[in-house]
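Trainee: sequence and predicted model, in that order:
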Amino acid sequence: MSTGSFTPEGEPLKGSDLARAALEAAKASAKARGRTPGSKSKGRPVNRRRRRWSGPGPDDRDPQPLGRIASRLAADRGWVEQLQGGQVFGRWAKLVGEDVAEHAKPIALSDGELTVQASSTAWATQLRLLQRDLIKRIAAGVGHGVVKRLKIKGPDAPSWRHGPRHAPGRGPRDTYG
C-alpha cells in the first residue's frame, strides 16, 4: 500500500491541494524542530534587503579612475596642501621658465613661503626684482595661495669645517694679520 495524502472521501490529492498539504507538513516539521518558518538553516538571520543594480547612471560602486581615487584619498586625509607644494618642486622648470630654473632652485616651502637659492648674488638680485612675476606664474601653474611670498637666498659660502673634529676659531684666516 502506498503512503500518500488523501481527501476525507478517500480520494488521492491532486495539484494545488497536494502542494498545500506538503507546505503544511513542512511547517509542522519545522515548528517541531524549533525553527520559525522563513528562517535559514544554522540559525542565521535572513537579509531581506534586495541587491540593487547601479543602473545606467554613475554610482560609487562603479570602477573609478585611479586619479579620482587618489585625489579623493588626498582630500580625505588632508594631503592636498603638501601635494600642491610638491608640485612646485617637481614642476619648477616649467613654472618659472628654463632660464630662471637654470640659476635658481627651490629649497623649502613652509606656511606659504618658498625659499629659493640662487647660483650667484647677481641672480639673487634679479630674482628679487622678478619676485611678483614668479609668484603669479607659480599661482597660475599650481594654484593660488600655495606660494604667498618668496625668500631669496644667495649662494652658500664655503665651509672651512672639514671632518668630524675641528678647533673653534676663525680657521685659516686667523694667521693673516
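Mentor: That came in fine, so what should we check first?

Trainee: contacts, neighbours, all on C-alpha from now
Mentor: Will do.

Trainee: which SS class is Pro106?
Mentor: strand (DSSP: H, G, I helix; E, B strand; the rest coil).

Trainee: which SSE is the residue nearest to it when sequence neighbours are not counted in?
Mentor: Spatial nearest neighbour of Pro106, excluding adjacent residues (CA to CA, 6 or more residues apart in numbering): Val116 at 4.4 Å. Per DSSP states H and E, Val116 falls inside strand 113-118.

Trainee: ok, back up a step: check contacts around the residue nearest to Pro106.
Mentor: 104-108, 150-153 (CA atoms under 8 Å, 6 or more residues apart in numbering).

Trainee: whichever of those end up buried, select them in ChimeraX.
Mentor: Buried residues among the contacts of Val116 (16 or more other CA atoms under 10 Å), as a ChimeraX selection:
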select :104,105,106,150,151,152,153
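
Trainee: list the buried residues of stretch 141-158.
Mentor: Buried-residue list, stretch 141-158, by 16+ other CA under 10 Å: 141-142, 146-147, 149-154.

Trainee: what's the angle from the host helix or strand of Arg137 to strand 113-118?
Mentor: Assigning secondary structure by DSSP H and E places Arg137 in helix 131-141. On the basis of axes from the mean of the first three to the mean of the last three CA atoms, to 10 degrees, helix 131-141 is oriented at 120 degrees to strand 113-118.

Trainee: what's the following helix or strand after helix 131-141?
Mentor: Past helix 131-141, the next helix or strand by DSSP H and E is strand 149-153.

Trainee: got another, please set it beside the one above:
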Amino acid sequence: MSGDSERAGAPSGGGEPELRGIDLARRALEEARAAAKASGKSVGQGRSSPTPRSRGTGRRGWSGARPDARDPQPFGALASSVAKSRGWSSKVSEGTVFGRWPQVVGEDISAHAEPVALRDGVLSVSAESTAWATQLRMMQAQILAKIAAAVGDGVVTSLRITGPTAPSWRKGERHIKGRGPRDTYG
C-alpha cells in the first residue's frame, strides 16, 4: 500500500511531494511567470479579456477595424509573395514582359512590334517594317524605361530590335554576289 501513498502526493523519500495534474501545471505557470518577470517582460495575472492583435505577433485576439494579417488579401499580392518566397520573381517578371506587352510599352508600339525572346537581359523585338525598326531603335531608352517601370530594374537591360525577315534568294551552291532583288520587303 505504500505505492498508493506515493502516487497520491505523499513525500517520496524525504523531499517535496510529487506534483501531479493541476498542481504540476500551476507550478510550471508560476515558474514561467517568474522567469519572464526576471527577464523584464510584463506578465499578466489570471485570465484577461482578448487583446487587439498586434502586427507580426502570433497572439490570438480580435481583429478590430484596422487591416490585419488575417484579413482577405488581394490575389496579386499573394501570388507575388509566393513567387518571391520560392525564387520565381525573375521568371514572373519575364513573363510579364511577354504577357502584358501592350500595357508595358503602349498600344501604338505593340501594334507594330512584338517581343520574340528574352535571354540574359537582352530582349529581342521584331518590328513589322524596317521603318518601325528604325523608329524603335531611336526610342530604345524610352522603351527600356517603360519596361523597367512595369517589371522592375534589371529584368531587361538592352533591346535587340530587328525588322522583318525577307526571303532568301540564295539557292544552291553557286550564286552571284550583289544585292539581289531591289525590293525592301517592308
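Mentor: Okay, I see it. What you see is a predicted model; the values in this text were computed from it and never measured.

Trainee: what's the TM-score here?
Mentor: Counting by TM-score structural alignment, normalised by the length of the first structure, the TM-score of this superposition works out to 0.57. Behind it: 129 aligned residues with a CA RMSD of 3.6 Å.

Trainee: how big is the offset of the strand holding Val116 of the first structure relative to the second structure?
Mentor: By mean CA distance after the TM-score superposition for the first structure, the fitted strand 113-118 of the first structure averages 0.8 Å away from its aligned residues in the second structure.

Trainee: that strand corresponds to what range in the second structure?
Mentor: The alignment of strand 113-118 of the first structure onto the second structure (TM-score structural alignment) spans residues 122-127.

Trainee: same check, this time on stretch 135-149 of the first structure
Mentor: So stretch 135-149 of the first structure sits over residues 144-158 in the second structure, by TM-score structural alignment.

Trainee: how far off centre is the longest helix along the second structure?
Mentor: Using DSSP state H to define each element, the second structure has its longest helix at helix 21-38. With CA atoms, centre = their mean, to the nearest Å as the basis, helix 21-38 of the second structure stands 42 Å off its chain's centre.

Trainee: please point out which parts of it sit buried.
Mentor: In helix 21-38 of the second structure, counting by 16+ other CA under 10 Å, buried: Arg33.

Trainee: out of the buried residues of stretch 141-158 of the first structure, which is nearest to Ser71 of the first structure?
Mentor: Nearest to Ser71 of the first structure, judged by CA to CA, of those is Val142 at 14.8 Å.

Trainee: grab the most central residue of the second structure for me.
Mentor: Geometric centre of the second structure, nearest residue: Lys84, 2.6 Å, by CA atoms, centre = their mean.

Trainee: quick one, helices of the first structure?
Mentor: 16-33, 66-77, 80-90, 92-96, 98-103, 121-129, 131-141.

Trainee: would you list the ones you listed in TSV and tack on distance to Arg51 of the first structure?
Mentor: Shown next, in TSV, are the helices of the first structure (distance: least, CA to CA, whole Å):
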stretch	distance to Arg51 of the first structure
helix 16-33	28
helix 66-77	25
helix 80-90	36
helix 92-96	50
helix 98-103	57
helix 121-129	62
helix 131-141	45
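
Trainee: so which of those helices comes closest to Pro56 of the first structure?
Mentor: helix 66-77 (19.8 Å).

Trainee: quick one: the closest one to helix 80-90, angle?
Mentor: Using the same axes, to 10 degrees, helix 66-77 of the first structure lies at 130 degrees relative to helix 80-90.

Trainee: so for helix 66-77 of the first structure, what gets flagged as buried?
Mentor: Per 16+ other CA under 10 Å, helix 66-77 of the first structure contains no buried residues.

Trainee: contacting residues around Lys105 of the first structure?
Mentor: 92, 116-118.

Trainee: now the buried members of the residues you listed.
Mentor: The buried subset of the contacts of Lys105 of the first structure - by 16+ other CA under 10 Å - is 92, 116-118.

Trainee: now flag whichever of the residues you listed is closest to Ala25 of the first structure.
Mentor: Trp92 (80.6 Å).

Trainee: contact partners for the counterpart of that closest one in the second structure?
Mentor: Using TM-score structural alignment as the criterion, the counterpart of Trp92 of the first structure in the second structure is Trp101. With contacts defined as CA under 8 Å, 6+ apart, Trp101 of the second structure is in contact with 110, 114-115.

Trainee: hang on, the earlier thing: gap between the residue nearest to the centre of the second structure and Ser93 of the second structure?
Mentor: 11 Å (CA to CA, to the nearest Å).

Trainee: can you check Val82 of the second structure too?
Mentor: 14 Å.

Trainee: and Glu128 of the second structure, by the same measure?
Mentor: 25 Å.

Trainee: trace Ser81 of the second structure over to the first structure, please.
Mentor: Per TM-score structural alignment, Ser81 of the second structure is aligned with Arg72.

Trainee: now for that match: which residues touch it?
Mentor: So Arg72 of the first structure contacts nothing (CA under 8 Å, 6+ apart).

Trainee: 10 Å - rerun?
Mentor: 66, 78, 80 (CA atoms under 10 Å, 6 or more residues apart in numbering).
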